[in-house]
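**Student:** no sequence for this one, just the structure:
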């Protein structure tokens, strides 16, 4: 198992600690997420690696309670009660010359950055899958009036955790191969 250092309240954890202790959080308090915190999460997302000359992503920050309440109708994985105070819809811009798979990889990296940044800032978050399920893709595209060249990839719900699951050591030696299978 890994060791988590004791940190003073309010300090930001280091990258390895964030990776090793992050868990999906699906229960939030009703406390809102500050706009500057949402901006920090989006800035972290945009630091993700991507292929090509243009980033493959667009984001929709959602804090309108009426819109947040409508999301579970298009995604069974986003049925969080009460609705989270914030969600970020990560979308792939397919208008660039790179192919869909490369754009999706960049959006996956951006989504992971949101999750890690949220955890480092003391928030809870969960990645709810949209792509490649055609019904969810269509549902989110319609709900958010996305252009045809924009693919809804993932929805990250965010908030101040009502409960935080403990870290789990997922390292498995049987999944590691040295130099060949």
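**Tutor:** Yep, that arrived. It should be emphasised that the depicted structure is a prediction, and the values quoted were computed from it without experimental measurement. Numbering: from 1, shown residues only.
**Student:** CA only for contacts and neighbour counts going forward, please
**Tutor:** Noted.
**Student:** which residues does residue 110 contact?
**Tutor:** Counting by CA atoms under 8 Å, 6 or more residues apart in numbering, residue 110 touches 44, 45, 46, 47, 48, 49.
**Student:** Can you give me the neighbour number for residue 131?
**Tutor:** Using other CA atoms under 10 Å, residue 131 has 18 other residues around it.
**Student:** which residue packs closest to it, ignoring adjacent ones?
**Tutor:** Spatially, and ignoring its direct neighbours in sequence, residue 131 is nearest to residue 153 (4.8 Å; CA to CA, 6 or more residues apart in numbering).
**Student:** still on that earlier bit, determine which two of the contacts of residue 110 are furthest apart.
**Tutor:** Within those, two members stand farthest from each other by CA to CA: 44 and 49, at 10.9 Å.
**Student:** before we go on, here's another structure to hold up against the first:
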């Protein structure tokens, strides 16, 4: 798929078929996530791939906007090992870049995705860390729910020229 087609047609997909997400596709998504830029090339990220039905079904009890996990076949929780970051606080940006790469790769493979934020909601972060048994010093940043879409990818033009300023405001 053309890069710009993927960019312009990527949508939050919340309705999935019951088809499994192939392990090879999950690896492709994780490789794309790890190709993201990071401050000082620290690459502080870790990823928890979730495919067990019991874990997917438990997530909506942690995240109020993640009900789609009940029908999804996979999810990835993007985390940061805080000791790996070179510039304190940049782990949030690093993980956001990895999350976006993962979602664009999913679109390129025809896999639906939706980003459910964990950071900065401390109660969600703590609960997700407990569910996934994250070690001390690893912070969950984002939940990306994945599956084969049961809805269309639609192109929506969100370009707003009035939001562009040149050489100053």
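**Tutor:** Okay, I see it. Owing to the predicted nature of the structure, the values given are computational and were not obtained by experimental measurement.
**Student:** Using TSV, lay out the contacts of residue 110 of the first structure together with secondary structure and neighbour count.
**Tutor:** What follows is those, written out as TSV (DSSP: H, G, I helix; E, B strand; the rest coil; neighbours: other CA atoms under 10 Å):
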residue	secondary structure	neighbour count
44	helix	19
45	helix	25
46	coil	22
47	coil	13
48	coil	17
49	coil	16
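**Student:** Superposed on the second structure, what's the mean shift for the longest strand seen in the first structure?
**Tutor:** Identified as the longest strand of the first structure according to DSSP state E is strand 150-159. Strand 150-159 of the first structure, aligned to the second structure and superposed, deviates on average by 0.4 Å (mean CA distance after the TM-score superposition for the first structure).
**Student:** what about stretch 122-141 of the second structure, start to end distance?
**Tutor:** Stretch 122-141 of the second structure has an end-to-end distance of 10 Å (CA to CA, to the nearest Å).
**Student:** So which bit of the first structure is it matched to?
**Tutor:** Aligned by TM-score structural alignment, stretch 122-141 of the second structure falls on residues 134-153 of the first structure.
**Student:** cool, stretch 70-82 of the second structure as well?
**Tutor:** Alignment of stretch 70-82 of the second structure against the first structure: residues 82-94, by TM-score structural alignment.
**Student:** What residues sit buried inside the matching stretch?
**Tutor:** 83, 84, 85, 86, 87, 88, 89, 90, 91, 92, 93, 94 (16 or more other CA atoms under 10 Å).
**Student:** what's the closest of the residues you listed to residue 106 of the first structure?
**Tutor:** Nearest member of the buried residues of stretch 82-94 of the first structure to residue 106 of the first structure, counting by CA to CA, is residue 92, at 8.3 Å.
**Student:** before we move on, back to that, from residue 15 of the first structure, how far off is the residue nearest to residue 131 of the first structure?
**Tutor:** According to CA to CA, residue 153 of the first structure stands 25 Å off from residue 15 of the first structure.
**Student:** Neighbour count: the two, which is higher?
**Tutor:** For residue 153 of the first structure versus residue 15, neighbours defined as other CA under 10 Å are more numerous around residue 153 (26 against 11).
**Student:** Give me the longest helix you can find in the second structure.
**Tutor:** If you go by DSSP state H, the second structure has its longest helix at helix 91-108.
**Student:** residue range for it in the first structure?
**Tutor:** Helix 91-108 of the second structure maps onto residues 103-120 of the first structure, going by TM-score structural alignment.
**Student:** The matching stretch: average distance to aligned residues in the second structure?
**Tutor:** With mean CA distance after the TM-score superposition for the first structure, stretch 103-120 of the first structure departs from the second structure by a mean of 0.5 Å once superposed.
**Student:** just so I have it, where are all the helices in the first structure?
**Tutor:** Counting by DSSP H, the helices of the first structure are 15-21, 35-45, 65-70, 100-120, 134-143.
**Student:** Residues contacting the last one, please?
**Tutor:** This points to helix 134-143 of the first structure. With CA under 8 Å, 6+ apart, helix 134-143 of the first structure has contacts from 71, 74, 75, 130, 131, 146, 147, 151, 152, 153.
**Student:** now the shortest one
**Tutor:** Taking contacts as CA under 8 Å, 6+ apart, the residues outside helix 65-70 of the first structure that touch it are 62, 83, 84, 85, 86, 87.
**Student:** Could you tell me how many residues sit around residue 158 of the second structure?
**Tutor:** 7.
**Student:** in stretch 91-104 of the second structure, what's buried?
**Tutor:** By 16+ other CA under 10 Å, the buried positions in stretch 91-104 of the second structure come out as 91-92, 94-104.
**Student:** Any idea how many residues pack against whichever residue in the second structure pairs up with residue 39 of the first structure?
**Tutor:** Using TM-score structural alignment, the equivalent of residue 39 of the first structure in the second structure is residue 27. For residue 27 of the second structure, the neighbour count with other CA under 10 Å is 12.
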